[in-house]
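> after the sequence you'll find the predicted model.
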Amino acid sequence: MCNSALFRVALLGAVLFTAPSVVAEDDACGPVDMRQPGGSMENISVLDQDGTGLCYAYVATQMIDAYRFSKLPKPLPADIKSWQSSPVATAFELASGKFYYRNITNPFKGGGIICDAVNYSRKKGTCTQQALKENSDSGYAYPVTSYWELSLYLDFYERFHRLSSETRELENRDTENPFIHAADIAKRRKILEELTAPICRNFKAQGLLPEGLSSSLDALEEFLDKNNSMEFLLKTGLAACSKPENREFFDIPACTERAVFSKKNALKSVHQWLNSKDPQPMGIGICSQLFHQGRKYRGRWGAALSDMFGGTNCGGHGVLIIGRRKLQRADGKSTCQFLIRNSWGTSCYNYSGDWSCEAGNIWVDADKVAGSMLTRSVIGDAP
């Protein structure tokens, strides 16, 4: 999931210091589907964050691309989808450039804030997905089978570096128990020696270490001392992103993010946004348990207090609202639903049978969405 301490602190701050928006009452549930011809999401593909914590970057880049594609002169180029921005590159560049993200050595797990990614990209531009796919037969920025696998490599990379640093610190420390001290160092050194060869072999194959690096512990430790794993990855697998021809620059309004104070306020704000002319997608922070549990999920306001701020039972996640419809139920009544664009790929197995899934887009009851929302983010002025 994409839950993080950073996200929860930002949410709490927004709740405490942001005045609630005033929106007009609107009970209408007129049809909206941004995927349709001429809609802002017409040329935005369903993506898969592959088990990583990058949902916020997937939401942000789709918001950016939807806005800039919809403003381009028509007809659009036939290869327009290849211009889509890379969420992975955006997340790594944000983590490298934003001081309060710098402690995240593995951006795949860190989580983040939608508008941070949008507003950072407004200044720095984005790297295209096509540029990264051209570097790898697998379709990823690195020769790995998945970003989830790459995340595991990053974790291992950092743990090895930490063990190495701690061992050298012990070697330079005075102790009153020299025998125990020496035994501890020897044990750690043995582990490091045993790990060196497979790390060098496998990490070189994955593009995470330079081919010419000597497969010795001393050489590996020296390299790790000079290279933060995230910054090294920016220089290697994401090297194509430094080329001007692989970057997209655009003039879009700033992203505005608001905390959700109540279910009623959330519902009104989404309806108002969808009622605007040629609406753009709205990024929302939401409890992902709603997608798994269906209508039985009680939402933020009916569950544990911690869920109000994206606690573990909530499963904080980032998605897009890209449409609306009125569903006629078997009992003759109607229910307003929002169309959610998720980043779990095109499969439908992750979702409750209460929701209608259309290859990565799911129709969810509007009141349930509003009751599970944590934040809302839009390009432009927030409702």
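Perfect, thanks for sending it. Fair warning: this is a prediction, and the values are worked out from it, not measured in the lab. Residues are numbered from 1 along each chain as shown.
> could you use CA atoms for every contact and neighbour count after this?
Noted.
> tell me which helix or strand comes right after the helix ranked longest in the chain.
The longest helix of the chain (DSSP state H) is helix 178-205. Where DSSP states H and E defines the elements, the next helix or strand beyond helix 178-205 is helix 217-226.
> in addition, the following structure is provided for comparison:
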Amino acid sequence: MKYLPLLCLPFLFPSISLAESTTCSDAKELYEGIKDSYDKTIVTRTVQMLKTSIKACGQTTQQLLGVDDKFLDSMAKESRKREFLRVKDDLDNAAKYGNTKQFEKEFADYSKEFGFDDYKNYLADKKQQGLDAEAKVRNSCTAVDMSKEMPATRNQDSVGWCYAFTAADLMSYKLKKNISAADIALSYQDDWLSGMDRGILGTAASDIGGGFIDNAISKSAKEGFCLESDVPSEDNQGGNFAENMRQLDFQGRNQILAQNLACNDLYSEAKKMFPKISLADVQDVVNKTVEEDFILGLRKKSCKNRIQAKPEVVSVQRKGFYNGYNDLISRAVSDEKYADIIDEQLSNKNPVGVGIDAYGFYDRRAPASTPKSVGAHAVTITARRFNEKTGQCEYKIRNSWGKGCSQYDKGYECKEGQFWMPKGDVLRRTWDVTYVK
């Protein structure tokens, strides 16, 4: 039997150039993106791009995707219908807390497009509700701003320590010193084996997990707080915070097992996280501790002069309901109750920490968390203002994602990693509030 020479293949199969093949692949990828996003955002332009890509591919929509153009058009139309519902939600939420003018035209245009005949009456009711709310909010939403009295915005990087960064924010304001978030987290997770699922000799991936703001403050207060300069919470001379910690943990425990006091390499690694530590300190930790407590031993050596706070300074209050991911969609405290708690503390020039659904930071219209999809996060509210342009009261959110602003919804005014979020948007995504008396 003779094998056909390679040169015969183009005559046996349809001729498809590399460029056409790439275009077809791109079209399929674009279609998958549309399927994933049409219920969250308008895809009209993306569908038109897809049709153009399919045409360049040289196949029909049916041949390439198994659906026809009418189906693609229906997805585009459905995406606009869902956007209409989101705009309606915007209008409804705005009317509860202030002026609705920023959503009125968009709501009217969509109503005409989709045949909502009674939209004028509906809109008139919401406008009046909003005007009534604005008159009330304008008087109560007095300006207060504590953000300038706090350290620069920090970045929690690769660890789930948002609760500790918020706790550090609250205590930094109270003590008028830059308190270490990493030290608070290490104190909170001092059993460490439950804080990091390390496995045998560190072979398992570490899980540097979350916690509660109030518990973290109360536990740290018992032994005193540490300065950020002694135990930095970010950067660590470059690299990934969690990875630096894993590497240090791995090296340290191996050295303890070997009882090897030649610690120069280990000392260099330890300095990334604990810049104030000495070589003698590292040797002492290796000599006197068990491997499970290595990181904690370094922590104690790094912060020898802890800041003690009087009990009345660290009287922590947590209001609300958060007992686990399965309870996130349950609310034991109403929006109005949260508003009263937050506003009372802000009026007393006291920042508050909130447990919040962070999906709304990326997209203010994002669906709320469910037990299967949780945006559990903690941030600090540092200021309040009345926005004359929107007729809404706003809170200033101090996050722990660094000083950038590109990750936040474009509708939120942001600077140096802190952004203004309408009060209504904050309240409908909040499940607990923590403050220090």
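Ah, there it is. Note that the structure is predicted; figures quoted are calculated from it, not measured.
> work out the TM-score between the chains.
For this chain pair, the superposition-based TM-score is 0.59 by TM-score structural alignment, normalised by the length of the first structure; 261 aligned residues with a Cα RMSD of 3.6 Å.
> and Gln407 of the second structure, what pairs with it in the first structure?
In the first structure, the residue matched to Gln407 of the second structure (TM-score structural alignment) is Asn350.
> residues contacting the residue nearest to its match when sequence neighbours are not counted?
Leaving aside its sequence neighbours, Asn350 of the first structure sits nearest to His292 (Cα to Cα, 6 or more residues apart in numbering; 6.5 Å). His292 of the first structure is in contact with 350-352, counting by Cα atoms under 8 Å, 6 or more residues apart in numbering.
> secondary structure element for His292 of the first structure?
helix 289-293.
> mean distance, that helix to its aligned residues in the second structure?
Helix 289-293 of the first structure, aligned to the second structure and superposed, deviates on average by 0.7 Å (mean Cα distance after the TM-score superposition for the first structure).
> next SSE downstream of that helix?
Next element after helix 289-293 of the first structure (DSSP H and E): strand 316-328.
> now that following strand: which residue numbers in the second structure?
Aligned using TM-score structural alignment, strand 316-328 of the first structure spans residues 376-388 in the second structure.
> against Cys405 of the second structure, how distant is the alignment partner in the second structure of the residue nearest to Asn350 of the first structure?
Using TM-score structural alignment, the equivalent of His292 of the first structure in the second structure is Tyr362. Noted for Tyr362 of the second structure: a distance of 10 Å to Cys405 of the second structure, by Cα to Cα, to the nearest Å.
> just to revisit the earlier point, tell me the SS of the match of Gln407 of the second structure?
coil (DSSP: H, G, I helix; E, B strand; the rest coil).
> cool, Ile340 of the first structure as well?
Under three-state DSSP, Ile340 of the first structure comes out as strand.
> and for it, the neighbour number?
A count of neighbours around Ile340 of the first structure, defined by other Cα atoms under 10 Å, yields 24.
> just to revisit the earlier point, select only the buried ones of the contacts of His292 of the first structure in PyMOL?
In PyMOL syntax, the buried subset of the contacts of His292 of the first structure is picked out as below (16 or more other Cα atoms under 10 Å):
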select buried, resi 351+352
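> doesn't Glu20 make contact with Ala56 of the second structure?
Yes. Ala56 of the second structure is within contact range of Glu20, at 7.2 Å (criterion: Cα atoms under 8 Å).
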